[in-house]
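K.L.:
give me coordinates for this.
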Amino acid sequence: MTTEVLTGTLLLLVMLVGIAGIIIPVLPGLGLINAAVLVWALLEQSPYGWTALGVCLALWGAAFALQYLVPGKRLVDAGVPTWVIVVAGLAGVVGFFVVPVLGLPLFFVGAIYLVQSLRARHLGRSVGSTWQAVIAVGISQLIELTGGMLCVVTYVIAWTLANR
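P.N.:
Below is the predicted model:
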């Protein structure tokens, strides 16, 4: 096994850990994937490596922006005020540190349910908003996962072209 194949395989494994980090938010998935592509680009020192890095960084930026804009717009369209989304986002950040792995989505959704219930002064009326928050979290995860998968595919194509 050549050094290029071993390095490429190890970096691909790091990227797969990054994909797992997107699905189970323990690790910064897209960050880990892009770090692996950066390492490969630095080792490769070819147009393939730098192009792959540029594409992956652009995908990272697009996924980062879309994973907040698309679900946020969906929540606003569902009647959840922007300030409630901000409060829920802050609760999600706190939840990330309080309950590792699942705290961010749980606290985000829970905060929307609680704040919307307090606004409506009725616990049952906030179920629709809460369901929209669950869908928004899922959409956000899918956007990030799509960005991560596209980065991995970009790497595999560039690596294949560079080593043919």
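
K.L.:
alpha carbons only for contacts and neighbour counts from here, please
P.N.:
Noted.

K.L.:
for this structure, which helix extends over the most residues?
P.N.:
Scanning the chain for the longest helix, with DSSP state H as the assignment, gives helix 127-162.

K.L.:
nearest residue to Leu57 other than its sequence neighbours?
P.N.:
Nearest in space to Leu57, with sequence neighbours left out and distances taken as Cα to Cα, 6 or more residues apart in numbering, is Asn34 at 6.8 Å.

K.L.:
got the contact list for that neighbour?
P.N.:
Going by Cα atoms under 8 Å, 6 or more residues apart in numbering, Asn34 touches 53, 56-57, 60, 151.

K.L.:
sequence B follows; please return its structure for comparison with A:
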Amino acid sequence: MSPLAEVLVGVAVLVGLVGAVVQIYPGSLIVMLAVATWGIVTGGTVGWVVTVVAVVSVLVAAVAKYLYAGKYLQAAGVPNRTLLVGGVLGVVGFFVVPVVGLPLGFVLGVFLSELQRLRVRDAAWRATVSALKATGLTILIELAGAMLATGAWVVGLLLT
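P.N.:
From the prediction side, this is the model:
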């Protein structure tokens, strides 16, 4: 792969890592696709091993974050309906208030849904905090998968 192409892959990886944190676009998917493209074009044992490591790490992280969030929220007593309301208001907030509307809408949606369900402000806020903790931890899990893929790519660069 040419040096310019490798720089473009690096830019895509950086964009993907930012996306894994801000959650506005599918960052880990971008990292996986960029690293897999590099691995396929580079070819050979190193290229294919890097591709497999990138794909497996991102897919395992994707599955783990959903399993973890579900168990964490179930243990906290937060129903799926609450998350759906939070997600819908998050999407609405994204379009109403640029940049910060998504998290604000999500928090507001979860809080209002739990307040309607529980009728107690403190309990609704505790459920909202649990949902935020689960969201933060899933972001870290996704970032870890993207970082493993990035690390595999860096090792592949050093070996080729």
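
K.L.:
TM-score of the superposition?
P.N.:
Superposed pair, TM-score by TM-score structural alignment, normalised by the length of the second structure: 0.85. Supporting alignment: 160 aligned residues with a Cα RMSD of 2.2 Å.

K.L.:
about what we covered before: tell me the buried residues in the longest helix of the first structure?
P.N.:
Using 16 or more other Cα atoms under 10 Å as the test for burial, helix 127-162 of the first structure gives 129-137, 139-152, 154-156, 158-159.

K.L.:
same check, this time on stretch 20-30 of the second structure
P.N.:
Using 16+ other Cα under 10 Å as the test for burial, stretch 20-30 of the second structure gives 20-21, 23, 26-30.

K.L.:
in CSV, list the residues you listed along with distance to Leu104 of the second structure.
P.N.:
Output for the buried residues of stretch 20-30 of the second structure, formatted as CSV (distance: Cα to Cα, whole Å):
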residue, distance to Leu104 of the second structure
Ala20, 18
Val21, 16
Gln23, 13
Pro26, 20
Gly27, 21
Ser28, 23
Leu29, 25
Ile30, 25
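
K.L.:
show me where the first structure has its helices.
P.N.:
3-23, 29-44, 47-77, 82-98, 103-120, 127-162.

K.L.:
quick check: the second one aligns to which part of the second structure?
P.N.:
To tie it back to what came earlier, the one meant is helix 29-44 of the first structure. With TM-score structural alignment applied, helix 29-44 of the first structure matches the range 27-42 in the second structure.

K.L.:
quick one: distance of that stretch to the chain centre.
P.N.:
Centroid separation for stretch 27-42 of the second structure versus its chain: 16 Å, with Cα atoms, centre = their mean, to the nearest Å.

K.L.:
for Thr160 of the first structure, see how far away the closest residue in space to Phe97 of the first structure that isn't next to it in sequence is.
P.N.:
Spatial nearest neighbour of Phe97 of the first structure, chain neighbours left out: Gly103 (7.1 Å); criterion: Cα to Cα, 6+ apart. The gap separating Gly103 of the first structure from Thr160 of the first structure is 39 Å, by Cα to Cα, to the nearest Å.

K.L.:
try Trp83 of the first structure
P.N.:
Distance from Trp83 of the first structure to Thr160 of the first structure, by Cα to Cα: 47 Å.
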